[in-house]
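Asker: Dropping a prediction and its sequence here:
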Amino acid sequence: MALFQDDEARKTIRDITYDALGKYFVIDPTGMTSLRIKMSEEEPSGMIEQGLNEDSRAFHTNAIDISEMSDGVKAFTGLVSATLCQDYKVLLIDEPEAFLHPPLARKLGKTLSILTKEKDSKIFVSTHSSDFVMGCIQAGQNVNITRLTYSQGVPTARTLSSETIYEMMKNPLLRSTGVLSAMFHESVIVSESDADRAFYQEINERLNYFTNDGSTDSLFINAQNKQTIGRIVSPLRKMGIPAAAIVDLDIIKKNHEFKELCKSCNVPQALIESWGVLRGNINKIFENNNLNSNKHGLPDLPEEHRGTLELLLSNLRQYGIFPVPRGALEQWLPRLEIENNRHGPGWIMEAFDKMGENPEEPEYVKPTDNDVWEFMRIVSLWVNDPSRSGL
């Protein structure tokens, strides 16, 4: 009734529903004893929506009663209608994205944010949808996010201010990697490239399938290179999300990239500087033995020098930084006998082909106690441990 008497509010809802759903919101009074919400293909003109004459009855007969439409249409229209028709200062909404596909959830977030700003009111939303959250942010209004978790009997609450969120979303890299989706996972594992991401995610899934010792509820995402991993890990940790970084071993000889990644992972500056000598010794060992840290690793070093590299790797792991001890992605699972010149996407396609698809088949590659399986177990222990360092 409030909307039926408010021409401006109905016009606003019509514009919103047509933009989102391709149909016009109308209120049908022709039932005489009740008002019914309908969705029309045709925009009402003049008094045809509120009239009771033959033209009005014909118009509403051609419109679809909202009770006959999908739950998504009902949810979207109902929330927008409730926001506009009531005079409130605070509105509480639980799971507004229910029944909505991602683009509509994003549009709803943007619409509700704009409407509440226009009404000078506040809205509190409980949601599990990164699309809804992104829509709220895209509205350009002040949005604060509080991430609530409950793990191993320990509840936590971490709030991101609108200023922090705005700075994060200005970064194209963070927008494109789905950082907001990470809020709805227990942890995140960040690797250098999409090939790395796909491989380590598959290894983790096989660990959980056969031995149940992989990371639980982890989101695997990739940066563009070594330089950008830290830009993803840092804001995730500010949100209280355990974020581990997997990098190729040659990070140890790239002074600037190494230091920036360590800073992003909250390694104390004094410790970063102290590792400089250790890194120098390791790089010298590789050079003296004609080894490339991008293609060689611990197994290739003389046994008397392996302890030096193991010490650095152990120190880095405490802060959630995991250089590949074998060198790089392509050095894992040598028994697959992949061509030496394969790299990145080419390597991963051949690796997946040889690893098999059906767990019941004999040739399906299963976890063992060494190689990449042990590496991922170590990563999993860190992201699954609530007492981890560096957060």
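Answerer: Sure, I can see it. Numbers count the residues shown, from 1 in each chain.
Asker: okay, CA-based contacts and neighbour counts for the rest of this
Answerer: Noted.
Asker: Ser121 touches Asp87, doesn't it?
Answerer: No. Between Ser121 and Asp87 there is no contact under Cα atoms under 8 Å: 9.1 Å.
Asker: Looking at the two now, which is surrounded by more residues?
Answerer: Neighbour count, other Cα atoms under 10 Å: between Ser121 and Asp87, Ser121 has more, with 15 against 11.
Asker: list the contacts for the nearest residue to the more buried one once chain neighbours are set aside?
Answerer: Excluding the flanking residues, the one nearest Ser121 by Cα to Cα, 6 or more residues apart in numbering is Lys89, at 4.5 Å. Contact analysis of Lys89 by Cα atoms under 8 Å, 6 or more residues apart in numbering lists Asp120, Ser121, Lys122.
Asker: and if you look at Ile37?
Answerer: Contact partners of Ile37, counting by Cα under 8 Å, 6+ apart, are Phe25, Val26, Ile27, Asp28, Asp65, Ile66.
Asker: So which of those residues are in strands?
Answerer: Phe25, Val26, Ile27, Asp28, Asp65 (DSSP state E).
Asker: out of these, which is most surrounded?
Answerer: For the ones in strands among the contacts of Ile37, the largest number of neighbours (other Cα under 10 Å) sits with Phe25, at 29 neighbours.
Asker: what about versus this one:
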Amino acid sequence: MTQEASNVTELDASTRRVRPALFFESITFSDGTILTFDQDDIVVFVGPNNAGKSATLRELESWVGFPRPGVVITSATTRKAGTVDDLRAFLEQNSQKSGNAESPHYGGIGYNINERNLHYFDQVGDRRPVAPFFARRLPTETRIKDSDAAPAIALFQSPPTHPIHMLLMDKNLTADISAKFRHAFGQDLTPFRAGGSSFPLYVGTKPVLKTGMDELSREFIEELQRTNVLLDNQGDGMRSFAAVLLHVLAARTHSIQFLDEPEAFLHPPQARLLGKYIAESRREESQLFIATHSADILDGLIEGGSSKVRIIRLRRDGKVNRVKELGKDQTQAISKDTLTHFSRVFDGIFFEHVIICESDADCMFYQSILSLRSISSDRRPDVLFVHTAGKHRMAKLADTLRALDVPVSVVADIDVLNEENTFKRLIESLGGNWPDIRSHWKAISDAVISQRPPLNAGQVTSMIAKEIDGMTGVGEFPSDKENNIKRIFKTISPWSALKQSGRMALPSGEVTRQFDQLHEKCAVLGLWMVPVGEIEGFCRSIGSHGPGFVEKVLEERNLETDEELKEARDFVRKLWERATHGRP
């Protein structure tokens, strides 16, 4: 069931022994997908609600101790570094011992192991007694209390059992975590060294240490308590942020960590910072498995460690959890492509469906229509609309989302047919076969160009010259002349008439039949060409364009009943029915 391989990776400088560790080598999911892992991977599970992200973390945590098939994970293999003797030597030096000499207990952050149970490290089928030493899950439900005051111990005599103990013994670590906390919240995070029965954390501006003072000096303690506030009494966001920092950055015993929804209780800026911090500052040679609903956490993780981040999207299909991975190379490529990265492409992996449009105004219009009960019924569509500021980036976004098994639809103005390469790339990005499409496209393209060849430079210049003939003076340029010149540029291309009138601008007969066949084949792929040319064609009585058009439609028309918008409703209804019933 579980295979093992020696993996000597890290030595403890004082003993020269291998630092004991466990890692996941491979994981088999319920859809049969098998993924293999490196020992320093950051694995991010994403997907819509109820896809199995949190269940995956729980099942993996359980697998470390007692391998058994779960709902999402059907099998896994692990590898270990070190031996039982290496584990014993490490615990002797780094754990808090209790009990008698013949059968001591080794305690530390998250674990308490009896010496008699150390042999379970070699037991492939059951490692439950030692598993908490190697793996820890930080669940959402306990997050805000995980940064509460640590119990008192004899510092520098007893090994730590809480991450705050690490702060008390390591000033550099304390300064690092406090700096990160200040960056997020504008306040320091200071451990209270004179805690007595417990060691809490304080939030505020840390008092300046005067000459001859230390953090146990009475003057420092009184100033800290007067000007700072206990973290335990702060908001959930601060407490959750601190808890994740402490357990990921300070608790470095675990070679496998599971982090469920690190964004819980956080605003987007803090979530992004937290993702960056845990990616760039986690323990080396350790695996981090994260379940998240937050594109901000994902952006931060990629910023802090894009070379290690693997994005795995889960989607429930009946009783099966479908798995699709965006590997480290693809993740890095997206992170370096600024336009793609900031087009909300990563937001799409948290939705059941993504609809790509050309502009923000298009997104607003189609989203408003889709939200009608007559279109999407009582259930609010779990859909993200994204725009690409033109046609040329549609294919790239579709490629990225489909690589993660995100269902995608693309809505493009009818002049997407203008450029063969752009249209071909879009068809192929949606899984289409260009030779099956090209004959339809060529018939339409030839007909459009033959109807009216493109205007050349001389013709355009002559038309503009007529508009400005006789114009002099220093007054404002007449708005009617400006509009006339703009219309000239809109008519340069032979496709302008098609965009303004849509399918009706095509010659009747064979060319129209070719367009209808092309439109159906594209719809099967998820590409929807606007039959009226562009969104303004759905309501021609409104003279505005772009955002102004959409604003007037939303303010002046009843989207549900307006007769002029019937074609828009029919168009979106067909798109949504095709999307919800699946595509080949």
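Answerer: Alright, I've got the coordinates. These figures come from a predicted structure and were not determined experimentally.
Asker: can I get the ones in strands among the contacts of Ile37 of the first structure in TSV with distance to Glu287 of the first structure?
Answerer: Converted to TSV, these look like this (distance: Cα to Cα, whole Å):
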residue	distance to Glu287 of the first structure
Phe25	72
Val26	76
Ile27	78
Asp28	81
Asp65	76
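Asker: pretty sure Leu84 of the first structure is in a helix, no?
Answerer: Yes. Applying DSSP: H, G, I helix; E, B strand; the rest coil, one finds Leu84 of the first structure inside a helix.
Asker: can you give me the strands for the stretch 51-200 of the second structure?
Answerer: Assigned by DSSP state E, counting those that start in this stretch, the strands in the stretch 51-200 of the second structure fall at 73-81, 96-98, 105-108, 111-114, 135-138, 150-151, 188-191, 198-199.
Asker: Quick one: map Asn209 of the second structure onto the first structure.
Answerer: Slight slip there: residue 209 of the second structure is Leu, not Asn. The alignment partner of Leu209 of the second structure in the first structure, by TM-score structural alignment, is Ser45.
Asker: how much space between that match and Asn62 of the first structure?
Answerer: 15 Å (Cα to Cα, to the nearest Å).
Asker: Which one's more surrounded, the two?
Answerer: More crowded of Ser45 of the first structure and Asn62, by other Cα under 10 Å: Asn62, with 13 against 7.
Asker: Let me see the contact set for the more buried one.
Answerer: Asn62 of the first structure touches Ser40, counting by Cα under 8 Å, 6+ apart.
Asker: all helices for the stretch 151-300 of the first structure, in order.
Answerer: With DSSP state H, counting those that start in this stretch, the ranges of helices along the stretch 151-300 of the first structure come out as 162-169, 172-176, 194-210, 226-238, 255-264, 269-288.
Asker: Now that we have those helices, can you turn them into JSON lines and tack on distance to Ser34 of the first structure and mean neighbour count?
Answerer: Shown next, in JSON lines, are the helices of the stretch 151-300 of the first structure (distance: least, Cα to Cα, whole Å; neighbours: other Cα atoms under 10 Å):
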{"stretch": "helix 162-169", "distance to Ser34 of the first structure": "43", "mean neighbour count": "15"}
{"stretch": "helix 172-176", "distance to Ser34 of the first structure": "47", "mean neighbour count": "14"}
{"stretch": "helix 194-210", "distance to Ser34 of the first structure": "55", "mean neighbour count": "18"}
{"stretch": "helix 226-238", "distance to Ser34 of the first structure": "51", "mean neighbour count": "20"}
{"stretch": "helix 255-264", "distance to Ser34 of the first structure": "61", "mean neighbour count": "17"}
{"stretch": "helix 269-288", "distance to Ser34 of the first structure": "70", "mean neighbour count": "14"}
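Asker: could these go into JSON lines alongside distance to Ala351 of the first structure?
Answerer: Compiled in JSON lines, the helices of the stretch 151-300 of the first structure are given as follows (distance: least, Cα to Cα, whole Å):
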{"stretch": "helix 162-169", "distance to Ala351 of the first structure": "35"}
{"stretch": "helix 172-176", "distance to Ala351 of the first structure": "27"}
{"stretch": "helix 194-210", "distance to Ala351 of the first structure": "9"}
{"stretch": "helix 226-238", "distance to Ala351 of the first structure": "23"}
{"stretch": "helix 255-264", "distance to Ala351 of the first structure": "29"}
{"stretch": "helix 269-288", "distance to Ala351 of the first structure": "27"}
